[in-house]
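1. I need the structure of the sequence given here:
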Amino acid sequence: MRSTIASAAALTAALALTVTACSSSGSSAPDAGKRGTAATPAVASAKVDYNPQPYSNVKDGGTYTTPGTFDDQGNPFNANATLTATRVWFWYNPDVITYSPTGEVQYNPDYLSDVKVTVNGGNQRVVLTLNPKATYNDGTPIDWKAVKATWQANNGTNKDYNASNTEGYRNITSVTRGTDDKQAVIDFKGVDPWWSSLFTTFLHPKAATVAHFNDAYVKKAHPEWGAGPYTVGTFDTKSGNLTFVRNPKWWGKKGKLDKRIYVNLDSAAAINAFKNGQVDYASTGSAEDLKQISGVNGTEIRRGGSPFEYSLYVNAKSTTLKDIQVRKALLESIDRAQIAKIQFQGLDYSEPLPGSALLYSFQKGYSDNVSSLIKYAPDDAKKILDAAGWKAGSDGIRQKNGAKLTVGYTLLGDDPLDKATANAFAAMLKPVGIQVDIKKADEADFSKILSERDFDLFLSGNRSTDPFGARYLYQFYGTDSDSNLTGTGTPDLDKEIHAASQISDAGKQTAQANAIERKELAQYAFLPLFSGPSIYAVKKGLANVGATIFATPLPETIGWQK
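-> Predicted structure coming up:
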């Protein structure tokens, strides 16, 4: 689960989030110094800053408190899940495969005793030998049936599963029992260079039924179906506050913390809570937040590269935006450099404009797929609208068949930076003759807005939970992918995406994914805008938390440095 959606309302809070695992998007988790140079950086920064410490150098005891709560959908495999679901899942469910900051695969020996990958006759076989001690909290063994259940829920054969990303799983032909129940044999059609991203965590077989997959985790936890060094201690459904405690049924290294606490706070309240010593961590995505937090005693500011990408989503199913010419004119009216300037004001930071939803500019295989198709050209946008029959009215707003060219922009919460960004979009589109109605919504409505596609224009982000961007091409752009927020795509491009997923060479698959993305971007419904720096304020001594890029420090290693 590589890419997990994050709320645009959290632009001051979600440009950098606490360590998470999945993923996405998606699923996963996350120096100092500027990302890029002050002039025109060629690539974004891949620097990390998270005080990495070995398990032996972390104190026993203490608490770690951050903003957060259960999401509407707590199953990270579900298409309606967001980053919140991913990071909460990380604390009480199996973390089987993780990644280093630069994306190297790491197998967790508490779950995997051995991994073998072979290719015979052009088809790949992965054999996972599971730790004999690995057991879910309800006593169910973590064995080949858990691997099979995870595959079956996500492979797309049963459309009743609201799965986030079926690509990759659909190339598996079978999951069978090996030498005993503790060995899973996974056979693929062809070779999948990104197979590890499919099994970063396992679903409990009971959680993998259609009903449970879709609904069991809605505003609920199921610690009995989980496993790991921590389990759910308390969850206050009224306040949203959540506490994890050490899991007495855990067979591995015990969690260093006595308690891991999430306090349900919005982004503005989180800053004040950090200043008052109520939380140990806060994201600082704006200069004002950074200024407020930097003066707090006992605080470290950790800065690094970002595994986030924020984009403007255009709902191609909405009445006004069904016309591709309107969408093209709209995107050509947006000055991405100006949006980035607003976001990064006062942060002493710059970055190249993002060119893809799949990879970051610091990654091998990255291609700027946006700039060749979507340019800031408001004069051209006016000509496009003229040709499409949209004529300027007396107030400058275009009309056609008696209807004004008006689009809604959904703004979550009251954050000043979010408001400034929304107003900038409106100011850019007005001279072209497009009126933007800014529609306010509560941050709590984020998941509902996405699942119901209740927007015209929406700014949201994805967090990359692993480095395998080509894997997620269908998740972004597939016609029947519930994670395709724009509603665009074509059956022919779906076929191309499926064919690309079977290319065994990683470099060639990435190159083909870039070519397909350029075709998808030509539908003018999606515009990558910025990534931003990862900037965290943490209490001094907090270990293995901060800007990690693709890394996911295991929960038992998170705590306070000796």
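2. alpha carbons only for contacts and neighbour counts from here, please
-> Noted.
3. now the residue nearest to residue 556 when sequence neighbours are not counted: how far from residue 554?
-> Closest residue to residue 556 apart from its sequence neighbours, by Cα to Cα, 6 or more residues apart in numbering: residue 255 at 4.0 Å. For residue 255, the distance to residue 554 equals 9 Å [Cα to Cα, to the nearest Å].
4. equivalent analysis for residue 134, please.
-> The spacing between residue 134 and residue 554, counted by Cα to Cα, is 16 Å.
5. now residue 173
-> As judged by Cα to Cα, residue 173 and residue 554 stand 31 Å apart.
6. which of those two has more neighbours?
-> residue 554 (22 against 14; other Cα atoms under 10 Å).
7. can you tell me the closest non-neighbouring residue to that one?
-> Nearest to residue 554 is residue 95, by Cα to Cα, 6+ apart, at 7.5 Å.
8. touching, the one you found and residue 201? I think so.
-> Yes. Shown here, residue 95 and residue 201 form a contact pair, counting by Cα atoms under 8 Å, at 5.3 Å.
9. tell me which element residue 125 is part of?
-> Using DSSP states H and E, the element containing residue 125 is strand 123-130.
10. could you name the residue of this protein that is farthest from its center?
-> Most distant from the centre of the chain: residue 394, at 43.5 Å, with distances by Cα atoms, centre = their mean.
11. that one: which element?
-> Applying DSSP H and E as the criterion places residue 394 outside every helix and strand.
12. ok, it to residue 433 distance?
-> On the measure of Cα to Cα, residue 394 and residue 433 end up 11 Å apart.
13. kindly report the same for residue 167.
-> 40 Å.
14. likewise residue 141?
-> From residue 141 to residue 433 the distance is 62 Å (Cα to Cα).
15. between the two, which is the more surrounded one?
-> residue 433 (24 against 19).
16. could you find the closest non-adjacent residue to that one?
-> Excluding its sequence neighbours, the residue lying closest to residue 433 (Cα to Cα, 6+ apart) is residue 397, at 4.3 Å.
17. now for the one you found: which residues touch it?
-> Taking Cα atoms under 8 Å, 6 or more residues apart in numbering, we find residue 397 in contact with 404-405, 430, 432-435.
18. among these, who's most crowded?
-> residue 434 leads the contacts of residue 397 on contacts (other Cα under 10 Å) with 27 neighbours.
19. neighbours of the nearest residue to residue 481 once chain neighbours are set aside, how many?
-> Distances taken as Cα to Cα, 6+ apart place residue 475 nearest to residue 481, at 5.8 Å, with adjacent residues excluded. Residues lying near residue 475 (other Cα under 10 Å) number 26.
20. roughly how far is the very next helix or strand once past the strand holding residue 125 from the heart of the chain?
-> Using DSSP H and E, the next helix or strand after strand 123-130 towards the C-terminus is helix 144-154. What separates the centre of helix 144-154 from the centre of its chain is 22 Å, taken as Cα atoms, centre = their mean, to the nearest Å.
21. for the comparison step, fold the sequence that follows:
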Amino acid sequence: MNGFNPLLTDSAYDSEAENLMYQPLLWVTRNFTINYDLSIARKVVVGPQHRSYTVYLSQKWKWSDGVPVTTADVAYTYHMLMKLGPLYAGWDAGGFPQEIRSFTVLGPYEFRVVTKRSVNPKWFELSGLLDFTPYPAHSWKKYSIKEMNDNMTNPDFFSVVDGPFRLESFHAGRYASMVANAAYSGPDKPHIHRLVFRFLNSNASVFFALKSGTVQLGNLPAPLYPARSQLINDRISIIGPGWDFNYLGFNYANPKLSFIRDVLVRQAMMHAINQDLMIRVLGFGHGVRAYGLIPGNPPVYLSPEAKELLKQGAYDPQLADKLLDEAGWHRGPDGIRQKDGKKMEFTLYMPPSMVRGPTLLTEMFAKVGILVRLREMPFNEVYAKMIDPHDLHWQAVYLAWSQSSFPTGGSIFKCGGIQNAYHYCNPKMDALADQIRMDNGLDALYKFQNYFTEQQPVIVLPYMKTFVVAVKNLHGVKRAITPSGNFYPQFLWISHDK
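-> Model prediction:
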């Protein structure tokens, strides 16, 4: 965690904490329906031709200082996002602001968004309207963007919240402490008084923190799953896989990686990977195959073709060899493929805690003549390289991407997209993604995901389930941690007996 201002941060770790402090306009359930009991909005009315969206706010919600949550707060969010522009991480990921013609406050508890064209209501509600989460205008409007940046971890700045928790303290590199919002006006008020996120930098430190009871709830690092019998005071739940996708990503702007621009090479890489072996080794059998950007848990958005591919699998090293030969890359004397005097090789950056997956990939690619060099680097450093528009030297990364409730990948693969750190550009994919925004139903999403799987702009890797460890007197874990990986600690409670 590096900050707690949802207008300025772009990390899933930051969002996890922010979501505990600020109630969403629309609370999306694990089945991708809207729970209006937990939403700031009480209903959304879609107008003719799916171009107007009138949102009515519930009058029950209040900020922790007693001020009602109203459309003034929604308007503040809207105008701040327009002021931030592309500095906002979600810029155009859900159609904001490119699809929006107008935003109008109709009253203290009613506002309307009109789109420039007819859009898919389900996509816009689960993507576009989610950007309109209200933030405390009466508390924040006096700050400039610079002042907000300067106060990214200041608990005093975040003293006014409407979610179940508020920030108590933050110590960079050590921990963040949150306490229950005593004035929380929603249902399911927190049962625990304090929640501390500890930042641990190695698998061993996580394991010993769980074993000693220093940490009462946490993810057991997969490599240490065989040692789970040592956690005698804990229960283990196997959860997931999450609502995201794992991948091997490349820098298309790096001239040394020109071979990655050939779809035959990317398809060969997909067929060279034994996903079942990765699941056995990395997840001890607890994982599922994945070949596209649409998660399969639950499988509500998967195309028929995606379901069939998941059933059959794609591992075929002979086909990988054939595709690489067809692309003009042939094995040299050392077994590494060459073309025009250049070898098919790249350097893969990986976080120190994720060595085993890249090591397996290195071995699998070597069998088809691709040389991979591994280099450990902390996640923050890897990410800094990726988002630096002037750093075109990095080559490949081993990462994951969290999906939105209507999973299109946002702008991560869009030509010139704000989230596109890979410099990938495919006009046909952009056109298919744009069609999702306009067409009702799922046919457009099916076409987009099938084309994505064919093109493999990043090489998608299998999903691993998560081993969640909790002390025996901590209850409500399966409700607090959803199958898709969301964390709602207000549902946790502690008994006095172990």
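22. just give the TM-score of the two.
-> For this chain pair, the superposition-based TM-score is 0.81 by TM-score structural alignment, normalised by the length of the second structure; 473 aligned residues with a Cα RMSD of 3.6 Å.
23. isn't residue 219 of the first structure up against residue 81?
-> No. At 11.0 Å, residue 219 of the first structure does not count as touching residue 81 under the criterion of Cα under 8 Å.
24. neighbour count for those two, which is higher?
-> Under the neighbour definition other Cα under 10 Å, residue 219 of the first structure and residue 81 were set side by side, and residue 81 has more, 29 against 17.
25. quick one, what contacts that one?
-> Per Cα under 8 Å, 6+ apart, neighbours of residue 81 of the first structure: 4-5, 71-75, 447.
26. which of those tops the neighbour count?
-> Counting neighbours by other Cα under 10 Å, the top entry in these is residue 4, with 31 neighbours.
27. surely that one is in a strand?
-> Yes. With DSSP: H, G, I helix; E, B strand; the rest coil as the criterion, residue 4 of the first structure is part of a strand.
28. kindly provide the distance from it to residue 107 of the first structure.
-> Taking Cα to Cα, one finds residue 4 of the first structure at 22 Å from residue 107 of the first structure.
29. now swap in residue 465 of the first structure and tell me
-> Using Cα to Cα, residue 465 of the first structure is found at 15 Å from residue 107 of the first structure.
30. these two - which one has more neighbours?
-> residue 465 (35 against 17).
31. pretty sure the more buried one sits against residue 83.
-> No. Counting by Cα under 8 Å, residue 465 of the first structure stays clear of residue 83, with 9.9 Å between them.
32. residue 469 of the second structure: what secondary structure?
-> With three-state DSSP as the criterion, residue 469 of the second structure reads strand.
33. what do we get in the first structure for it?
-> By TM-score structural alignment, residue 469 of the second structure lines up with residue 537 in the first structure.
34. and for its match, the neighbour number?
-> Residues lying near residue 537 of the first structure (other Cα under 10 Å) number 23.
35. same check, this time on the one 3 residues further on
-> For residue 540 of the first structure, the neighbour count with other Cα under 10 Å is 15.
36. could you check how far it is from residue 132 of the first structure?
-> Residue 540 of the first structure is 38 Å from residue 132 of the first structure, by Cα to Cα.
37. repeat that for residue 549 of the first structure.
-> 32 Å.
38. look at the two and report which has more neighbours.
-> residue 549 (31 against 16).
39. thought residue 307 was touching that one, still the case?
-> Yes. Assessed by Cα under 8 Å, residue 549 of the first structure is found in contact with residue 307 at 5.3 Å.
40. for stretch 67-76 of the second structure, buried residues please.
-> 68-76 (16 or more other Cα atoms under 10 Å).
41. most centrally placed residue in the second structure?
-> Compute the mean C-alpha point of the second structure, and by Cα atoms, centre = their mean the closest residue is residue 402, 1.6 Å away.
42. that residue touches residue 245, doesn't it?
-> Yes. In this structure, residue 402 of the second structure is within contact of residue 245 by Cα under 8 Å, at 6.7 Å.
43. which stretches of the stretch 351-498 of the second structure form helices?
-> Secondary structure of the stretch 351-498 of the second structure by DSSP state H, counting those that start in this stretch: the helices cover 356-366, 379-387, 427-438, 443-455, 477-480.
44. tell me which of those sits most buried.
-> Across the helices of the stretch 351-498 of the second structure, averaging neighbours per residue (mean count of other Cα atoms under 10 Å) puts helix 443-455 on top, at a mean of 19.
45. one step back: aligned to the residue nearest to residue 433 of the first structure, what sits in the second structure?
-> The alignment partner of residue 397 of the first structure in the second structure, by TM-score structural alignment, is residue 336.
46. with adjacent residues omitted, what lies nearest to residue 315 of the first structure?
-> Among residues not flanking residue 315 of the first structure along the chain, residue 486 sits closest, at 4.5 Å (Cα to Cα, 6+ apart).
47. swap in residue 425 of the first structure?
-> Leaving aside its chain neighbours, residue 425 of the first structure sits nearest to residue 334 (6.9 Å; criterion: Cα to Cα, 6+ apart).
48. can you count the residues close to whatever residue of the second structure lines up with the one you found?
-> Aligned counterpart of residue 334 of the first structure in the second structure: residue 273 (TM-score structural alignment). Number of residues near residue 273 of the second structure (other Cα under 10 Å) recorded here: 25.
49. so residue 273 of the second structure is in contact with residue 366, correct?
-> No. Assessed by Cα under 8 Å, residue 273 of the second structure is found out of contact with residue 366, at 10.7 Å.
50. other residues contacting stretch 296-312 of the second structure?
-> So stretch 296-312 of the second structure is contacted by 31, 240-243, 289-292, 294-295, 407, 442, 445-446, 449-450, 483-484 (Cα under 8 Å, 6+ apart).
51. buried ones in that stretch, by neighbour count?
-> Under the neighbour-count criterion of 16+ other Cα under 10 Å, stretch 296-312 of the second structure has 296-298, 301-303, 306, 309-310 buried.
52. then stretch 317-326 of the first structure?
-> So, applying 16+ other Cα under 10 Å, buried residues of stretch 317-326 of the first structure: 317-318, 320-322, 324-326.
53. among those, name the ones in helices.
-> The helices, defined by DSSP state H, take in 324-326 from those.
54. okay, those residues in CSV with distance to residue 284 of the first structure next?
-> Formatted as CSV, those follow (distance: Cα to Cα, whole Å):
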residue, distance to residue 284 of the first structure
324, 37
325, 38
326, 36
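55. and of those, the nearest to residue 496 of the first structure?
-> Within these, proximity to residue 496 of the first structure (Cα to Cα) peaks at residue 324, which comes in at 21.4 Å.
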